[in-house]
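**Q** test case, fold it:
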Amino acid sequence: MRFLKHSLMACAAYLPVLALAHPGHDHHTGFWAGFIHPFTGLDHLMMAIAFGVLMWTANQRWKLFGLIGLAVAMVIGFMIGSQGFIPAAVAEYGIIASLVLLAIALWTKSNQVLPITAVLLASFHGVAHGAELGQSGHASLLILGMVTAMTLIYAGGLGIGAFIKKYVPYGKKIIGTLAAIVAVIGLA
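**A** Below you'll find the predicted structure:
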C-alpha cells in the first residue's frame, strides 16, 4: 500500500510536465501549422477526445450541435483573442475551468452542461490561440487548420465513445475514469 501511495505521488509530480499544452509556437503561419498544433498539445487532445466521448453519451441532437458549436466558438474566440480583448493569461484560466466543467459533465453524464461546455471550452481555446498566434501573418489559414484538426480529433472522440458504449463492459466506469483524467490534466 505504501509503494502504491508513493508511486501515485511520483506520477502526480510529473503531471505538470505532461501539461505543456502549447509546444510548437515557433511556426505561426499557414494551414499546416494550425493543423499540426492540436496534435502536439495534451490539452487539445484531451479536450476534443473527451468532448467527443461526452457527446456520444449525450442525446442525438447534441452531437451535431457539439461539432458545429466547437468550430464556431473556436473561430469567434480566435478573433477575440487576436484583437487583444482578452489576455492569453485569462484565457488559460478559462481553459482550466472549462476542462473541469467538461470533467464534471462526463462524470455526471449531464446533458444540461453540454451547450455551456461546448461554447466555453472552444472559445477559450480560440482566445488563447488568437492572443498567442493571431498577431502573426496568415491567421485565417492558421485557424482553419486548427479547427479542421480539432474537428477530426473530436470525431475520433465520438468514435471512441461509440466503441466504449458498444463493446466495452463497464464502459460507464471507464468514462468516469476519463473524466477524472481530464480534470487532473486540466488542473495540472
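**Q** when you work out contacts or count neighbours from here on, use the C-alpha atoms and nothing else.
**A** OK.
**Q** max-length helix in this structure?
**A** helix 139-167 (DSSP state H).
**Q** and the helix or strand just after that helix, what does it pack against?
**A** Using DSSP states H and E, the helix or strand that follows helix 139-167 in sequence is helix 171-187. For helix 171-187, the elements it packs on are helix 42-57, helix 88-108, helix 139-167, judged by 3 or more Cα pairs under 8 Å, 6 or more residues apart in numbering; DSSP states H and E.
**Q** most tightly surrounded among these?
**A** Per residue and on average, the most neighbours among those fall to helix 42-57, with a mean of 25 (mean count of other Cα atoms under 10 Å).
**Q** that helix: how far from the chain's middle?
**A** 6 Å (Cα atoms, centre = their mean, to the nearest Å).
**Q** show residues contacting it.
**A** Taking Cα atoms under 8 Å, 6 or more residues apart in numbering as the criterion, the residues outside helix 42-57 that touch it are 18-21, 38-39, 62-63, 66, 99, 102, 105-106, 109, 114, 118, 121, 150-151, 153-162, 165, 175, 178-179, 182, 185-186.
**Q** would you do the same for the sequence below? I want to compare the two.
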Amino acid sequence: MKNLKPLLAGALALACVPALAHPAAVVHGHGFAAGFMHPFTGLDHVLAMLAVGIWSVRQPHARALPLAFLAMLFIGVVTGVAGLEIPELETGIALSVAVMGVLIFVAARLPASVGALMLAVFAILHGNAHGHEMPAVASAMGLLAGSALLVEAGRLLGRVSPALLLKLAGAVIAAAGVMLAASATASGIA
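**A** So this is what the prediction gives:
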C-alpha cells in the first residue's frame, strides 16, 4: 500500500493541470512534430487515450478497438477542419474521460458493437476539438501518431498491471473527468 501513495499523489497532481487540448486554448504549430506532441499537452487527451488502451485490452475484439478508435479520431479531426461545431464539446470530452474511468473501475465488458459505438463517439469528440486547432495534414498525422502511442501505452498498462492498480487508475481517471466536466460547465456559464 505504501507504494501506491506516490502514484496516487502523482495522479492527483496531474488532475490539477489545466486542460489544454481544446480550441483556442493554446496556439500550435502545424507540422508533424507539433501534432505528435499535442496529445501530451492536455490532461483530457492523455487520460482518454490511456483509458481507451487500458479498457480495450479486456474487451471482445480487443485488437480492433484501438484501430477503430484511431480511425474515428481521424474522422473527428476532419469534421473539425471542415468547421463542424459540436455543442458542449468540452463537456462531452470531459465526460468521455469520466465514463472511460468508470468502465475501467468496474471492469466493464461491453458487447463489441456497443463498445465500438461508444469509442467512436468519444473519438469524434476528441478529434473534432483537435481539428479546429490543428487543420494542417501534417499536424493531423502527428496527432494520430501521438494518440496511437498513448493508446498503446494504455494497452500495455492494461495487460501488465494488477487488477487493484487498474481499479485505482479507473477511479482517478473518472474523478479527473468529472473535474474537467465541472470546469468546462463552469467556463461555459461564465
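**Q** where does the TM-score land?
**A** Here the TM-score for the pair of chains, by TM-score structural alignment, normalised by the length of the first structure, is 0.77; 165 aligned residues with a Cα RMSD of 2.5 Å.
**Q** measure Thr148 of the first structure to Ile68 of the first structure for me?
**A** From Thr148 of the first structure over to Ile68 of the first structure the distance is 12 Å, taken as Cα to Cα, to the nearest Å.
**Q** just Ala183 of the first structure next, same as before
**A** Using Cα to Cα, which is the criterion applied here, Ala183 of the first structure is 24 Å from Ile68 of the first structure.
**Q** neighbour count winner among these two?
**A** Neighbours per residue (other Cα atoms under 10 Å) separate Ala183 of the first structure from Ile68, with Ala183 holding more: 21 against 14.
**Q** what residues are up against that one?
**A** For Ala183 of the first structure, the contacting residues are Leu99, Val100, Leu102, Ala103, taking Cα under 8 Å, 6+ apart as the criterion.
**Q** just the residues you listed now: which is nearest Ala131 of the first structure?
**A** Each of the contacts of Ala183 of the first structure was scored against Ala131 of the first structure by Cα to Cα, and Leu99 proved nearest at 19.4 Å.
**Q** surely that closest one and Leu121 touch.
**A** Yes. Counting by Cα atoms under 8 Å, Leu99 of the first structure does reach Leu121; the two are 7.0 Å apart.
**Q** list the contacts for Pro16 of the first structure?
**A** Contacts of Pro16 of the first structure by Cα under 8 Å, 6+ apart are Ala188.
**Q** which SS class is it?
**A** Classification of Pro16 of the first structure by DSSP: H, G, I helix; E, B strand; the rest coil places it in helix.
**Q** roughly how far apart are it and Trp56 of the first structure?
**A** Pro16 of the first structure sits 29 Å away from Trp56 of the first structure, going by Cα to Cα.
**Q** kindly report the same for Gly161 of the first structure.
**A** To Trp56 of the first structure, Gly161 of the first structure is 5 Å away according to Cα to Cα.
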